[in-house]
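Undergrad: Here is a sequence together with a model predicted from it:
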Amino acid sequence: MVSPRPVAKIETEEPTTRLAVLIDADNAQASVIEGLLAEIARFGEATVRRIYGDFTAPTSASWKKVLQRHAIKPIQQFAYTTGKNATDSTLIIDAMDLLYTRKFDGFCLVTSDSDFTGLAMRLREEGLTVLGFGENKTPEAFRNACHKFVFTEVLRPDSQTESVPPSSATENAHPPIQPSTPPQATEPKPKFPKRFVVTALEQSVDDTGWANLGTFGSYLTKLQPDFDPRLYGYKKLSDLVKANTTLFAIEERTVPGSNHKALYLRAKNQAQRDDKGK
């Protein structure tokens, strides 16, 4: 009798967060898909990937090129009547069906449409994590209904590259060929919310007057789900903190029992007041 063949098990350090990714093709751009999936991977595993829209329409041509490559299941939805968005209804119904399977830890809603505000609130009521992804035009109501909201502008491939100034070492290079169509105007970076960030920091400090960077970041997101250092030109929150030395006093402390270091910070004005009081 042949003994059964042993099956190798893959053990992970921590359980994976199971996420359902639901994309509104009518209100999302295919050009951000790679950055979008990479961002979602930071939060967990995209167990379900579905996109909703009328893929017979010319406006969905860009999505059809990337669906198979990224294993996204298209849910075809014809427009039954003019002026009514059947796509929204189908996505919401599917979200509720997936919710009641109790197989997921969270949902990723990729849309810039405020019509999904109620869905995000309902999912939160069930104790699930709701991650929103949309363009800068996304209404504030939907952004605040999510635990975390990410602007898709920061996920575009060219968002991580800075334009080269004219005075750089390219004077001997051939002049660039002028495009046949005028380039799209680059949207200006939003103004850094200095007062909001400092106030949030002062609210997240411990009894010693210092805040761990992770605690500070979590508190920022709770107060303002769409806060993102990348909107202000920084890849990570730690980069933003280290670059603003006029606002923050910083300490690196060794984590007990390891060789790793943790970043602690407090408001610079508070640190100066404490020094004067000594």
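TA: Alright, I've got the coordinates. Residues are numbered from 1 along each chain as shown.

Undergrad: rest of the way, CA atoms for contacts and neighbours
TA: OK.

Undergrad: Unless I misread the structure, residue 130 falls within a helix.
TA: No - under DSSP: H, G, I helix; E, B strand; the rest coil, residue 130 falls outside any helix and is assigned strand.

Undergrad: Check it against this one:
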Amino acid sequence: MSANPNTQPRIALLIDADNAPADLIDEILTELSTLGVINIRRAYGNWTKSGLNGWQERLLEFAIRPMQQFDYSKRKNASDMAMTVDAMELLYTERPDAFGIVSSDADFTPLVMHLRAKGAAVYGFGAAQTPKPFVNACSRFLYLEALAEAHAEAEGDRAGLPTAAAEGKPKPDGAGAPASAPAPAAHRVRVPTSQLRQDTALMNLLRDAVHAVQDEAGWARVGEVGTQISNKASFDPRNYGYATLSKLLGAVDAFEFRDEGTSRVAVRDKRAARRGG
């Protein structure tokens, strides 16, 4: 692991090309680049298959090394095992500070748990149907649908165009999404307050984090709240359609704010405020 505090964390990006869309690799790299230097980039798959043709241009454009893995069995993806073996070798040889794992396959859950146990952060990227054990095992997991939506919204803002989120319109497939959906942004551009407040796990996570770092008056810096949450669970507010933790905290309408718009922004549980805390 990197010992110099002045150097950026080194990230090894491993992509399960059979379970990842080539057209989102730019957004994935942009996301990871905010966390460190992606000095290892590999994509795994049986490149003799026509289904992976869309990756060729992306591999060249972003300097991603294709790792060939033939299918040894008709019903089993050998790329998973190849990725796991390489991740373990990298962990003990190149010793990156973090791994980016792009896949929606829960078979990687034991690998992620081992990497984290050895001190490496793991940033996961996968589709909305990614099983929760894999999602929860990661240091942070971002749903690809949420990543694509955030990118589209940013592009719309730059172009001066109205976005679905700004207009409060749900996606066409948003009807009937359950309140506890693991990837809300995959079903709805921005999860409304009523639905957020019905998500007991989310509300408990936010309130517990605020209570853990609050001062004597009940105020908690949002930055410290985010750190507390990341130490406890795999979490990203964009999975709920909100660009930042502050915006999500505001949307749940359970906290009051202080010093908004500054680096000192803090929140307090409205229930504590009513009790005179």
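TA: Noted; the coordinates are in hand. Please read all numbers here as calculations on a predicted model, not as lab measurements.

Undergrad: Figure out how far stretch 30-44 of the first structure is from the centre of its chain.
TA: Mean-position distance between stretch 30-44 of the first structure and its chain equals 8 Å (CA atoms, centre = their mean, to the nearest Å).

Undergrad: Next: stretch 42-58 of the second structure.
TA: 24 Å.

Undergrad: In the first structure, point out the residues matching that stretch.
TA: With TM-score structural alignment applied, stretch 42-58 of the second structure matches the range 50-66 in the first structure.

Undergrad: Tell me who's in contact with residue 134 of the second structure.
TA: Counting by CA atoms under 8 Å, 6 or more residues apart in numbering, residue 134 of the second structure touches 105-109, 112.

Undergrad: which of those tops the neighbour count?
TA: Among the contacts of residue 134 of the second structure, residue 112 has the most neighbours (other CA atoms under 10 Å), with 26 neighbours.

Undergrad: I am assuming that residue contacts residue 135, so please confirm or correct that.
TA: No - with contact defined as CA atoms under 8 Å, residue 112 of the second structure does not reach residue 135; the gap is 9.7 Å.

Undergrad: Show me what counts as buried in stretch 224-236 of the second structure.
TA: 224-226, 228-230, 233-236 (16 or more other CA atoms under 10 Å).

Undergrad: Need the max-distance pair from those residues.
TA: Largest separation among these by CA to CA: 224 and 234, giving 15.7 Å.

Undergrad: which residue packs closest to the residue nearest the centre of the second structure, ignoring adjacent ones?
TA: Nearest to the mean C-alpha position of the second structure, by CA atoms, centre = their mean, lies residue 142 at 2.1 Å. Sequence neighbours aside, residue 125 is the residue nearest to residue 142 of the second structure in space, at 5.1 Å (criterion: CA to CA, 6 or more residues apart in numbering).

Undergrad: Could you report the separation of the aligned partner of residue 128 of the first structure in the second structure from residue 129 of the second structure?
TA: Residue pairing (TM-score structural alignment): residue 128 of the first structure is matched to residue 120 of the second structure. Look at residue 120 of the second structure and residue 129 of the second structure: by CA to CA, to the nearest Å, they are 25 Å apart.

Undergrad: Equivalent analysis for residue 194 of the second structure, please.
TA: From residue 194 of the second structure to residue 129 of the second structure the distance is 23 Å (CA to CA).

Undergrad: now for the longest strand seen in the first structure, which elements pack on it?
TA: The residue-count maximum for a strand in the first structure (DSSP state E) belongs to strand 45-53. Helices and strands touching strand 45-53 of the first structure, by 3 or more CA pairs under 8 Å, 6 or more residues apart in numbering; DSSP states H and E, are strand 18-24, strand 73-76, helix 86-99.

Undergrad: what would these look like in JSON lines with mean neighbour count?
TA: JSON lines is the format used below for those (neighbours: other CA atoms under 10 Å):
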{"stretch": "strand 18-24", "mean neighbour count": "22"}
{"stretch": "strand 73-76", "mean neighbour count": "16"}
{"stretch": "helix 86-99", "mean neighbour count": "16"}
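
Undergrad: Much appreciated, bye for now.
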